[in-house]
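got a sequence here, can you build the structure:
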Amino acid sequence: MKKEVYEYVKIEDHTLYQFFSYGPKGLIRKLIQFNLVQRIPLIFNLELGKALSGNKIDTSSVTDNKDTNKILLSVTEAIIEFLNERREALVFLEGSTPARTRLFQIWIARIFDQHRGFISIEGRIKNNWYLFEKGKSFDAFLIKKKNINQ
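Purely as a prediction, here's the structure:
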C-alpha cells in the first residue's frame, strides 16, 4: 500500500522543501527547512510551518486543514531523503510549543517501528539524551541515519 504523502520540491541548496497542504481551508503552502546549527557533529534544526513571503516560515500558526497525518508523513519522507543525502547529519526536532512537541512524539512513535532499520532516534529529557522509547515523554528529538553495521 502506497503511503499518502504530499509531493514536495527541494529548493535553496536542498535544505528547503516546499509542498502544498490541501483540505477544507484550501491550498496552503508549507515549508520544511533544515537549518545548520552545528558543524561537528553536523546538526540541522528542522522547522515546519506555513510559508510566508520570502520563504520565511510561520512555525506557530495552526492551519487546521484536516491533513496532519499526511503532512507528518511528508515530513518523514523529507527527513529520510535529507539524511540519505547527508549521511553524517543529525536532525534536531523540537516543537514550537509543548503541544507540538507532544504531536511530534506521537508521530515519531507511529513511524518508529517502520523506519527503525535505517534511522536512529534519540529523545531529550531535561538535557539528557536517551534512545527513543514509546511511552516516555521527551522534550526534543535527534534523528540520524543508522550505519549499515548497526
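
okay, CA-based contacts and neighbour counts for the rest of this
OK.

and residue 98, how many neighbours?
Applying other Cα atoms under 10 Å, we find 12 residues neighbouring residue 98.

residue boundaries of the strands in this protein?
Under the criterion DSSP state E, strands of the chain are mapped to 9-11, 16-23, 26-38, 43-51, 57-58, 90-93, 119-125, 128-131, 140-145.

here's the other one to compare against:
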Amino acid sequence: MNNPFYEFDSLNNATRFDFLSIGKKEIHKAVIYSQTADPQIFFLSLANVLQDDSLDFVTISNNGDLKVVMATVVQTLMTFLDVYPTAMIAFTGNTPSRSRLYNILIGQELGQASASFKLFGIKGDHIESFAPDRCYDSFLVMLKNVNIE
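As a prediction, the model looks like this:
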C-alpha cells in the first residue's frame, strides 16, 4: 500500500478512475466501480480504454508495471471508499490465473491492508476471512468499520 502509483483522474462521482500505465508502452486504463443489485456492493473492474473510448476488460497488457498498476487500483479503492464509506467491493480475475495472481498480491500486502480493511476470500458459495494460504475465486474488501449483513 506504500508502493508508487500512477496519478489518476476521478470521474462519474468517484466510480471511475482513469490513469496512464507507463511500461513497455503507454496504455490508458480505467478502474470502474459498478453498483450491483445490492446497493451496498460494488464490483471493481480494471480495463484498457481503447481509442474510441470503449472499454476492454479482456486484454492482459503485460506492460511490465504490474505492481504500479495494482498500487494505483488500491489508491482508487481508498478514494472510492472515502466517498462511499459503507460500500463493499467485490472483484475477481478475468481468468483463473489472474485470480491466483490477485490472491498472491493480496497475501503479500495483507499486513498493511488489514490495518484499514476487512478482506474476504470467496470460493464457490463460501465466504471467509482472507487467508494467504488459500486459493479463492473472488474477493471482497471493505473498510474495517463496515459490517456484513
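
picking up where we left off before, just put the strands of the first structure in JSON lines and tack on distance to residue 107 of the first structure and mean neighbour count.
Formatted as JSON lines, the strands of the first structure follow (distance: least, Cα to Cα, whole Å; neighbours: other Cα atoms under 10 Å):
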{"stretch": "strand 9-11", "distance to residue 107 of the first structure": "22", "mean neighbour count": "13"}
{"stretch": "strand 16-23", "distance to residue 107 of the first structure": "18", "mean neighbour count": "19"}
{"stretch": "strand 26-38", "distance to residue 107 of the first structure": "16", "mean neighbour count": "17"}
{"stretch": "strand 43-51", "distance to residue 107 of the first structure": "14", "mean neighbour count": "20"}
{"stretch": "strand 57-58", "distance to residue 107 of the first structure": "20", "mean neighbour count": "16"}
{"stretch": "strand 90-93", "distance to residue 107 of the first structure": "12", "mean neighbour count": "22"}
{"stretch": "strand 119-125", "distance to residue 107 of the first structure": "12", "mean neighbour count": "18"}
{"stretch": "strand 128-131", "distance to residue 107 of the first structure": "16", "mean neighbour count": "13"}
{"stretch": "strand 140-145", "distance to residue 107 of the first structure": "12", "mean neighbour count": "22"}
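
need these in TSV with distance to residue 103 of the first structure, can you?
Supplementary listing: the strands of the first structure in TSV, determined by distance: least, Cα to Cα, whole Å:
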stretch	distance to residue 103 of the first structure
strand 9-11	24
strand 16-23	18
strand 26-38	16
strand 43-51	13
strand 57-58	17
strand 90-93	11
strand 119-125	14
strand 128-131	18
strand 140-145	11
